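Visitor: Fold the stuff below for me.
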Amino acid sequence: MPYPYFNYGPSNCNARCNSGTGRGQPTRIRILFPDSQNTNVRVTTRNNGCKCTGPKKINVVVCLNNQNNGNDGGNDGDNNDGDNNNGDNNVGDNNNGDNNVGDNNNGDNNVGDNNNGDNNVGDNNEGDNNEGDNNEGDNNEGDNNEGDNNEGDNNEGDNNEGDNNEGDNNEGDNNEGDNNEGDNNEGDNNEGDNNEGDNNEGDNNEGDNNEGDNNEGDDNEGDNNEGDNNEGDNNEGDNNEGDNNEGDDNEGDNNEGDDNEGDNNEGDNNEGDNNEGDNNEGDNNEGDNNEGDNNEGDNNEGDDNEGDNNEGDDNEGDNNEGDNNEGDNNEGDNNEGDNNEGDNNEGDNNEGDDNEGDNNEGDNNEGDNNEGDNNEGDNNEGDNNEGDNNEGDNNEGDNNEGDNNEGDNNEGDNN
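Guide: Below you'll find the model as predicted:
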């Protein structure tokens, strides 16, 4: 409100001299209102010269015009539109994002895994992570963050610690979201696509092997084969409508598998998406890749599809260098493991579980990318672990029913 000036006139507002002779000049009072609530009022006085001697007495009558302006207000406000945020979303913790056009997907964001939001506080929240969309991210070290990966949908990883997560599980890379509870979340990790392990004894497990979604294998050279490809474990695909398909699952690239009931599954576990195992040299194979468990791909357009993508659990790529990460590894979402030289593959990568792809542009994100669920590798020595188990990257699971799908099955990349 404006600063009012009060010039006090006769009766109660004149400056008077308590002693001496004569009257002083009227005193001008300036009252400064710093805000609309009339708080912390500062009063300054100026006496234009009292010709008297002795102390002066000033009687002041003030009527405060308390405006507020209504609200306090809103605030429109501490809302905010808001701490949403549209948002920690954001488009986003997304991020263009864990989003990305995204594991978003439009996104793990999306607007958002947010979404207005898986945001929500936030796409984290403690993330789309939360400890993240890993988080150590959806990641997030991100919604990823360091990406949806971020490192990755990894994040460390779609891992994150792990692609687990309890996991890229999530209930799962699932997700019910790309997690999410998050693209983790607790995290797209969460402790993790390790964890001990998106390990777990293991996303192994002995395993999404099983001996195997191996077997030697869901290898075989293999569950390849060039492949469990094949163009492929695609096929259009290891999609198929699904990366399923009843699919790169298979019951499967699980099996009870690289999902299955999940990418877990008891799981991408399974005892495990290990396996020594969904390893195999292996659920790799050059591989559960294949160009690949990709395929264009475990995509397919795909485990995409536009899909588990969708533009996508891609990511360039659920890949990621990687759901990797060094990784969805970890030593490891290692595991000697859902590695495998393996669910690596050069890999569940693939260029890859990418796919153009389970990419998708993508749980990508540049990304859950990562070059990628690759990893060399979701490998890792290995998504094993004993194993990416966990019970596990189980989870009921990156399952989900799932990145399963009946699933990344397929009856299928079973083989």
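Visitor: C-alpha from now on. contacts and neighbour counts both.
Guide: Noted.
Visitor: isn't Asp233 right up against Gly227?
Guide: Yes. Counting by C-alpha atoms under 8 Å, Gly227 is a contact partner of Asp233 at 7.2 Å.
Visitor: Those two: which is more packed in?
Guide: Set Asp233 next to Gly227 and count neighbours by other C-alpha atoms under 10 Å: Asp233 wins out with 49 against 27.
Visitor: Roughly how far does that one sit from Gly372?
Guide: Noted for Asp233: a distance of 18 Å to Gly372, by C-alpha to C-alpha, to the nearest Å.
Visitor: Repeat that for Lys56.
Guide: 83 Å.
Visitor: okay, these two: which has more neighbours?
Guide: The neighbour comparison of Lys56 against Gly372 (other C-alpha under 10 Å) goes to Gly372, with 48 against 14.
Visitor: Before we compare anything, build this one as well:
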Amino acid sequence: MRVVLGVSGGIAAYKAALLLRLFVEAGHEVSVIPTAAALRFVGEPTWAALSGRPVASDVWTSVHEVPHVRLGQEADLLVVAPATADLLARAAHGQADDLLTNTLLTARCPVLMAPAMHTEMWQHPATVANVALLRERGVEVMDPAAGRLTGADTGPGRLPEPDEIFAAALELCSRTPLTETATTAPTAGALAGCHVVVSAGGTREPLDPVRFLGNRSSGKQGFALAQVAASRGARVTLVAANAELPVPDGVDVVPVETALELQEAVRTATADADVVVMAAAVADFRPREYQDAKIKKTHAPGQEDSAPTIELVRNPDILAGLVADRGQGRSPVIVGFAAETGDASGDVLSLARAKLVRKRCDLLVANQVGRDLTFGKDDSLVHLLRPESEEVRTVGPASKTVVAEAVWDEVGELLATGGPVGPGQ
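Guide: Sure thing, here's the model as predicted:
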């Protein structure tokens, strides 16, 4: 997708560099148009290095290419972040006194603006009227976040986080057909109309009314997968195990706690699913017996240091069960996750390859986990493996939204080439 990233002159311009990286890492072609004021905050070499493309900043450079018309005409998406009060005013009233406002006038693609300014400026009647006018004309204007602003000020006016802007841009594109000049990946739109089931979070196996066996998974990756799938037009069922995260728009959530509950919810949702992504961290074991009352420490003489013995039993292998079910008439594309730490028997990648052979899923997403690695973090590094190929696609370190984009790109290729490659076909 051809993206034009406009950057106007606010202190939040530095965050636009992070947004640029998200678009580039997701495989999009990005042209940056900073205003003269924006270049006083972040210099042209930064934009060129991060985008890998020349930076267009005025109407007089490369005049023979007519940049003030060409950039807008060829774009599939135009994002302005930050959009200052001045930029919003000029755009609302059709001014064309620099390259960015010229491009806004020539663009016929979706336009997203992410405002950033002091609270008084955002709430001023002039800005309120300008935003209303832009929205009436079809421009998507995000509401700014509330928080710490320049200096000691706090309030609404803070630029939304790059991940939020990126997700809003993808969602906007999913609602608007690309232009005829668009250059899109062969998998674009592959999820439209599909039913997708995603599991997320970490299961908990109760020992007694107070304690449980669990893991460090936050559910962030699974929620990102659900959000991106919904933005690509899929009907999404998210089976969420103990995840305290905002529910993505347009996603149906089924809350669960234990591995057995997750298994049942996934099997039910999968009855008519086209794709199943098992991103949840499922406990391998559970206590054989649940204690109805809290397990007490003993105070008997000579037994003060004793501890109870807890017998564990193995939980069902949900991923393997889904693959086995395909031999009984159901044939969704199945994606597994391998959270590995590496050990004496092999590194993360070799352990993941062995798991792919055992599980026989269509795509395996492998990542290294541990304390301060992956679980609960906003970034991740993953390896994408397919059973029919020796090639490994590595993504990251990158945001979990970017990882989700890469996973769905791979799934899109599988759907476009006939679906599952595992057993039962």
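Visitor: TM-score for the pair, please.
Guide: After superposition, the two chains reach a TM-score (TM-score structural alignment, normalised by the length of structure 1) of 0.24; 176 aligned residues with a C-alpha RMSD of 7.5 Å.
Visitor: can you pull the contacts of Ala269 of structure 2?
Guide: Applying C-alpha atoms under 8 Å, 6 or more residues apart in numbering to Ala269 of structure 2 gives the contacts Val197, Thr237.
Visitor: can you confirm it is in a helix?
Guide: Yes. Secondary structure of Ala269 of structure 2 (DSSP: H, G, I helix; E, B strand; the rest coil): part of a helix.
Visitor: For Phe212 of structure 2, see how far away it is.
Guide: With C-alpha to C-alpha as the criterion, Ala269 of structure 2 and Phe212 of structure 2 are 26 Å apart.
Visitor: So what's the residue count around Asn375 of structure 1?
Guide: Quick note: Asn375 of structure 1 (other C-alpha under 10 Å) scores 47 neighbours.
Visitor: doesn't Val275 make contact with Ile334 of structure 2?
Guide: Yes. Counting by C-alpha under 8 Å, Val275 is a contact partner of Ile334 of structure 2 at 5.9 Å.
Visitor: for structure 2, longest helix please?
Guide: With DSSP state H applied, the helix covering the greatest number of residues in structure 2 is identified as helix 400-416.
Visitor: Report all helices and strands that it contacts.
Guide: Contacts defined by 3 or more C-alpha pairs under 8 Å, 6 or more residues apart in numbering; DSSP states H and E place helix 400-416 of structure 2 against helix 220-231, strand 333-340, strand 379-385, strand 392-399.
Visitor: what about 6 Å?
Guide: helix 220-231 (3 or more C-alpha pairs under 6 Å, 6 or more residues apart in numbering; DSSP states H and E).
Visitor: now the helix it packs on and helix 400-416, what's the angle there?
Guide: Using axes from the mean of the first three to the mean of the last three C-alpha atoms, to 10 degrees, the inter-axis angle of helix 220-231 of structure 2 relative to helix 400-416 is 50 degrees.
Visitor: which of the residues in helix 220-231 of structure 2 are buried?
Guide: Buried positions in helix 220-231 of structure 2, judged by neighbour count with 16 or more other C-alpha atoms under 10 Å: Lys220, Gln221, Gly222, Phe223, Ala224, Leu225, Ala226, Gln227, Val228, Ala229, Ala230, Ser231.
Visitor: Next up, the contacts around the second one.
Guide: Going back to what we said before, that points to Gln221 of structure 2. Residues in contact with Gln221 of structure 2, defined by C-alpha atoms under 6 Å, 6 or more residues apart in numbering, are Lys400.
Visitor: and what of the last one?
Guide: Taking C-alpha under 6 Å, 6+ apart as the contact definition, Ser231 of structure 2 lies against Glu171, Ser174.
Visitor: What separation do you get for it and Met121 of structure 2?
Guide: 32 Å.
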